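Chemist: Just a sequence and a predicted model for now, questions to come.
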Amino acid sequence: MSTRPAPARRDRADNLLALTEPARALVSAGALAAGRPLLCLAPRGEPHPVVVLPGWLASDVSTRTLRRWLGRLGHPTVGWDLGRNHGPRPEVVEGVRTLVERLVDQHGTPVSIVGQSLGGIFARRLARRTPRLVRQVLSLGSPFAAVPPRPRPPSGAGMYREYRRLRAVEQLRPAKALSVPSTSIYSRWDGVVDWRTCLQEEGPRSENVAVHASHLGMGVDPAVLWVVADRLAQPADDWRPFVRPSRFGLRALFPEE
């Protein structure tokens, strides 16, 4: 019996996920508005500086909701203030490092970095090179276990094909864990990157947390915001893996693994 229909079905499923990305992102935004009262119950820990990095071709505008949320939790939070994310240009790599160094000097403590998509890849690279600056890394739908987008990505249809390439990975292994605590938030319903490219080796200070979100909706999805708040609330010297909340029906926000 031929096995060709299976890849064809997967392609159709991937196409459906990609085409419904904008609509599903709006659903996450609506769920956020409805779930604000519950999100007020999110964990709060020691306030410390947080940097939020945007995804590919996005700017600080795309992370505004997330940054405001973290600010309300008490964390001094900043965007990267480097315009649109066009990839790892030298001035961007240096700019992120300089920003983190300035915050460390200003607050006297390492910085947590939250990176969406390509921003999460930047965060992990910085943590590998200068772990003394980084308290922990949280990546949202970041395909760090695969080859990242080219430094100068194409636009229009070419950009779409480049992203689709990240869904065509047949064999890959979870990325090696960082030396600092790290949480990768991923979704099997990601319509932009293959969710397997978002996995890292799990260990005493590294984990992968599944949510229902779309790729574009990661920054406004209630489950993602809860995970980010919970992770930032972890004591710097006593990090523990995420436990899905069971109160007030919040467990329903997370898929059964």
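Modeler: Thanks, I have it.
Chemist: going forward, measure contacts and count neighbours with C-alpha atoms only.
Modeler: Will do.
Chemist: ranges for the helices of the chain?
Modeler: With DSSP state H, the ranges of helices along the chain come out as 5-19, 21-39, 64-72, 90-107, 118-129, 157-165, 222-232.
Chemist: Let me know which of the ones you listed is tucked in deepest.
Modeler: For the helices of the chain, the stretch with the most neighbours on average is helix 222-232, a mean of 24; neighbours defined as mean count of other C-alpha atoms under 10 Å.
Chemist: okay, now the one to match up with it:
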Amino acid sequence: MYPPSIGPLKPPTKFNTLKEIRAPLEWLFAYGNRRKLADVPQGDGRILVLVPGYGADEWSMRPLKKFLQSINYQVFDWGHGRNRGHVKHDTALLANTIKTISENHSQQAVTIIGWSLGGVLAREVARLHPACVSEVITMGTPLVGGPKYTVLAQKYAKSMDMNLDHYETEIHEINAQGITQPVTVIYSKSDGVVGWNAAIDRYNEQARNIEVSCSHLGMGVNARVWQIIAETLAASNNTSKAMT
């Protein structure tokens, strides 16, 4: 079913999941990230929208938001509080947010940065509304199989009354349609929530898959992740594409 280079697919190891206990330390160290990243390129003022992961809200994206604002980007929250995992419903909410922000800023297309499930929403909005989205960056996002290769698979499936195998097929069919925008995928082989091999984009030729070393819960405050995001944004066109 999948592109040949994918497999084997499996949830994170128990060891990796146990190592997620280091996340509080990663959050603590985040306060020193700005000093470490003093030389990252400055932004061009474009619009960015941050989307939190499953069970998280805008607060989880606050350190990254402040960093991106400090290097001259206009940064918006997704605006819908806690991400409760209702993908289709939340995709529609995010799409409306993106359209409103774009309309209020001279029809400027936006870059969406999504953490974990937030990256799924970002990619889906980019696929469905390509004129509104100039670029997508994901962090530890379960791209393959939906929740099937995550530690929360059974809990999520039960809460959503979902058949994981059927949903995996549905996600594959959606992924196979592709995304036209630049896509940067940040993943970690030590991710203790999402199986790392399911967090890599092998559907889109333009996708850049970049490995980092950090926990899943600490990915959004990791200095190397912030550096990758800043350098990715700087390498993009200085002017976001306008809606057509």
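Modeler: Thanks, I have the structure now. Predicted, not measured: the structure shown is a model, and the values here were computed from it.
Chemist: if we can go back for a sec, just so I know, which of the helices of structure 1 lies nearest H215 of structure 1?
Modeler: helix 21-39 (7.0 Å; C-alpha to C-alpha).
Chemist: how big is the angle separating the closest one from helix 222-232?
Modeler: Using axes from the mean of the first three to the mean of the last three C-alpha atoms, to 10 degrees, the direction of helix 21-39 of structure 1 lies 50 degrees away from that of helix 222-232.
Chemist: which residues are in contact with helix 21-39 of structure 1?
Modeler: By C-alpha atoms under 8 Å, 6 or more residues apart in numbering, the surrounding residues in contact with helix 21-39 of structure 1 are 190-191, 213-218, 220-222, 226, 248.
Chemist: quick one on the thing from earlier: ok, which of the helices of structure 1 comes nearest S179 of structure 1?
Modeler: In this view, the helices of structure 1 are compared for proximity to S179 of structure 1 by C-alpha to C-alpha, and helix 118-129 is the closest at 7.2 Å.
Chemist: compared with structure 2, how much does the closest one deviate?
Modeler: After superposition onto structure 2, the mean distance of helix 118-129 of structure 1 to its aligned counterpart is 0.4 Å, using mean C-alpha distance after the TM-score superposition for structure 1.
Chemist: I'd like to know which of the contacts of helix 21-39 of structure 1 are buried.
Modeler: 190-191, 213-218, 220-222, 226 (16 or more other C-alpha atoms under 10 Å).
Chemist: about what we covered before: and the helices of structure 1 as CSV, adding distance to E207 of structure 1?
Modeler: Supplementary listing: those in CSV, determined by distance: least, C-alpha to C-alpha, whole Å:
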stretch, distance to E207 of structure 1
helix 5-19, 25
helix 21-39, 22
helix 64-72, 21
helix 90-107, 23
helix 118-129, 14
helix 157-165, 25
helix 222-232, 11
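Chemist: which residues make contact with stretch 103-118 of structure 2 from outside it?
Modeler: Counting by C-alpha under 8 Å, 6+ apart, the neighbours of stretch 103-118 of structure 2 from elsewhere in the structure are 46-54, 83, 85, 98, 102, 119-122, 131-142, 220, 240-243.
Chemist: And those, which of them are buried?
Modeler: With burial judged by 16+ other C-alpha under 10 Å, the buried subset of these is 46-54, 83, 85, 98, 102, 119-122, 131-142, 220, 240-241, 243.
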